[in-house]
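*Asks:* 3D, please:
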Amino acid sequence: MLEFLEKNIGTVSNNQGSFSIDLTQANDTDVLVFSTIGYKSKSVRVSNLRTDSKTLENVRLEREIYELNEVVVKPGAFRTVNLGRSFGRTRLSAGFANNKLGNELAMEFNAGKTAFFPERFEAVISTNTYGKIKLRVNVYEAANGVPAKNILSENIFVETEIKKGILSVDLTPYDLRVTGTFFISLEIIEDMGEGRLHFVADYKGKPILTRAVSQGNWRSQDDVSLNFSVIGKQEVGKSK
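*Replies:* Alright, predicted model coming up:
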């Protein structure tokens, strides 16, 4: 993924790594950020791209080393927990700010003080006029009330043709463990064109957060919440 730092402008490479991005409106002092899950991001000034044609050839991302806190596992009880809530009957729906590549929407969840192991993420689609769609699921730590560091070490892609119903994503292969507040988002990874992709929504609950690209600023949609859920196992008692 490539984005201008602190600007809502960016793009995503295809499966072969090819990409294009328009630099005609960029200033020499603007910074282009190269990023992908599992690797450290790298920043390059636009002035370097314009003066040295080999700058892109020299962009190499280093693998990110994830240092996890020590976990002491003891025999004990676990319970199944659903951190979302049912909206019941509602005619309200909401979705991405627009259906262009890089758009992302996130919801906040709170696992409390004991360890929570996410096993499944669910989003209730109210309308999908596209047919097959491809999205990426992201899981973030929270900082200052917004998503911060992505805790995934590999991409979670999901494809679906559901027109109306529950989009369910298996999280068990990723060995996730969270405590406290965290965010889960859906991200558009290809331009979808004309059409509608909406999710069941309500006026009550945590607000939607949206952004145009992964280096862009998060914006809160205070008037609406989405029917997103995270189901998993939680320790009964204290964790260390």
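*Asks:* only C-alpha atoms from now on, for both contacts and neighbour counts.
*Replies:* OK.
*Asks:* mind giving me the packing neighbours of the one helix or strand E119 maps to?
*Replies:* Element membership for E119 (DSSP states H and E) is strand 116-128. Helices and strands touching strand 116-128, by 3 or more CA pairs under 8 Å, 6 or more residues apart in numbering; DSSP states H and E, are strand 165-170, strand 197-202, strand 228-235.
*Asks:* how much does it deviate in direction from strand 165-170?
*Replies:* With axes from the mean of the first three to the mean of the last three CA atoms, to 10 degrees defining the directions, strand 116-128 sits at 150 degrees from strand 165-170.
*Asks:* which residues sit against strand 116-128?
*Replies:* Strand 116-128 is contacted by residues 93, 161-172, 175-179, 195-200, 227-235 when judged by CA atoms under 8 Å, 6 or more residues apart in numbering.
*Asks:* buried residues in whichever helix or strand comes after that strand?
*Replies:* Next in sequence after strand 116-128, counting helices and strands by DSSP H and E, comes strand 133-143. Residues 133, 135-142 are the ones in strand 133-143 that count as buried (16 or more other CA atoms under 10 Å).
*Asks:* before we compare anything, build this one as well:
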Amino acid sequence: MKLLLIALISFCSFTFAEAQDLTLAGTVTKGGDGEPLSFVNIGIRNKNVGTASDEKGKFVFKLSKEHLQDVLTFSAIGYEELSVPVRELVESQPLKVVLKEKVTALQEVVVKSRKMKVKKLGVTGRLPVVWGNPDGREGKDVYEFANFVNVKERPTEVLSVHFFVASTKLDSALFRINFYKNESGLPGDRIVEKSIMQKLPAKNGWVSIDLNKYDIYLTEDFFFGIEYLPAKGADRLAIMLGGKLGGRVYSREASLGAWETFAGASLTGYLTARQ
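*Replies:* Here you go, the predicted structure:
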């Protein structure tokens, strides 16, 4: 009986230990000058497990031991992605992650003889409903919504982005704008390697980001993403985005998480563009 009891205690202790979280902590820096990289997306791709580095490039990431066999990816605009097995990271703390700058080809500009017109592309209407965190959990990770844009095979110069923000907790919030390929009806790889981040007012109203200085020219259908980057001390439920009935919404609930979509509603967000 005593041997059985000891075995049972040992088994329970082992099971408890296996169930405990792993903690990964460290800093993400640039290759070369060693400067910290802020708001780097860190996650296990397509598993909705992720976080982001803070303003000083630091991060603390907890995940369960079931992810020991997975690969953690560090992704920043303008830098090569770095993917490392979780098991190796656990054995190398504190982590010092270095990302190499990406070499990208210059974007081809198509010149047309006809006069181009400024248009609104996306969802311009809004009903008195709001969108927030896709899964309702509190947390410090990013969340992101996206809208599909059909350019109808016309060269498109993106000028600005507009969306509706509401918050009862914050005066302002930091957002990042991303552009993605259309891959089988969902956002795919990033197609604009430019960091577009701006702190915007968050008191129930339309906000805009001027994109003229980024020289964004696109020729194929794409998605633009609106990514909320929670500040220290602010959870994801602190911000809500405007929406309307009808159409289709695209969202993901974590850094490098899987994109999900459902019909019947859409995010209020549009671009002004010259076509």
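*Asks:* quick one, which of the contacts of strand 116-128 of structure 1 are buried?
*Replies:* 93, 162-164, 166-167, 169, 171, 176-179, 196-200, 227-235.
*Asks:* just to revisit the earlier point, adding distance to F183 of structure 1, write the buried residues of strand 133-143 of structure 1 out as JSON lines.
*Replies:* Converted to JSON lines, these look like this (distance: CA to CA, whole Å):
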{"residue": "I133", "distance to F183 of structure 1": "22"}
{"residue": "L135", "distance to F183 of structure 1": "16"}
{"residue": "R136", "distance to F183 of structure 1": "14"}
{"residue": "V137", "distance to F183 of structure 1": "11"}
{"residue": "N138", "distance to F183 of structure 1": "8"}
{"residue": "V139", "distance to F183 of structure 1": "6"}
{"residue": "Y140", "distance to F183 of structure 1": "5"}
{"residue": "E141", "distance to F183 of structure 1": "6"}
{"residue": "A142", "distance to F183 of structure 1": "7"}
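*Asks:* farthest pair in those residues?
*Replies:* Pairwise distances across those peak at 27.6 Å for I133 and A142 (criterion: CA to CA).
*Asks:* before we move on, the earlier item: quick one: which of the helices and strands packed on strand 116-128 of structure 1 is nearest D222 of structure 1?
*Replies:* Nearest of these (CA to CA): strand 197-202, 11.1 Å.
*Asks:* for V81 of structure 1, see how far away the alignment partner in structure 1 of T272 of structure 2 is.
*Replies:* When structure 1 is aligned by TM-score structural alignment, T272 of structure 2 is paired with I231. Noted for I231 of structure 1: a distance of 6 Å to V81 of structure 1, by CA to CA, to the nearest Å.
*Asks:* now for R154 of structure 2: what does it line up with in structure 1?
*Replies:* Aligned partner of R154 of structure 2 by TM-score structural alignment: T114.
*Asks:* shouldn't its match be in contact with R177?
*Replies:* No - between T114 of structure 1 and R177 there is no contact under CA atoms under 8 Å: 10.1 Å.
*Asks:* now the common contact residues for the two.
*Replies:* Listed as contacting both T114 of structure 1 and R177 by CA under 8 Å, 6+ apart is no residue at all.
*Asks:* just the helices in structure 1 please.
*Replies:* Listed in chain order, the helices of structure 1 (DSSP state H) span 46-51.
*Asks:* list the residues that contact the residue lying farthest from the centre of it.
*Replies:* Most distant residue from the mean C-alpha position of structure 1: T51, 34.2 Å away (CA atoms, centre = their mean). If you count contacts by CA under 8 Å, 6+ apart, T51 of structure 1 has none.
*Asks:* if I look at the equivalent of it over in structure 2, how far off is G50 of structure 2?
*Replies:* Aligned counterpart of T51 of structure 1 in structure 2: E91 (TM-score structural alignment). Separation of E91 of structure 2 from G50 of structure 2 (CA to CA) stands at 19 Å.
*Asks:* ditto for S172 of structure 2
*Replies:* Taken as CA to CA, the span from S172 of structure 2 to G50 of structure 2 is 23 Å.
*Asks:* for E183 of structure 2, same thing?
*Replies:* Here the criterion is CA to CA. By it, E183 of structure 2 lies 22 Å from G50 of structure 2.
*Asks:* and S75 of structure 2, by the same measure?
*Replies:* 11 Å.
*Asks:* quick one: which of those two has more around it?
*Replies:* G50 (25 against 20; other CA atoms under 10 Å).
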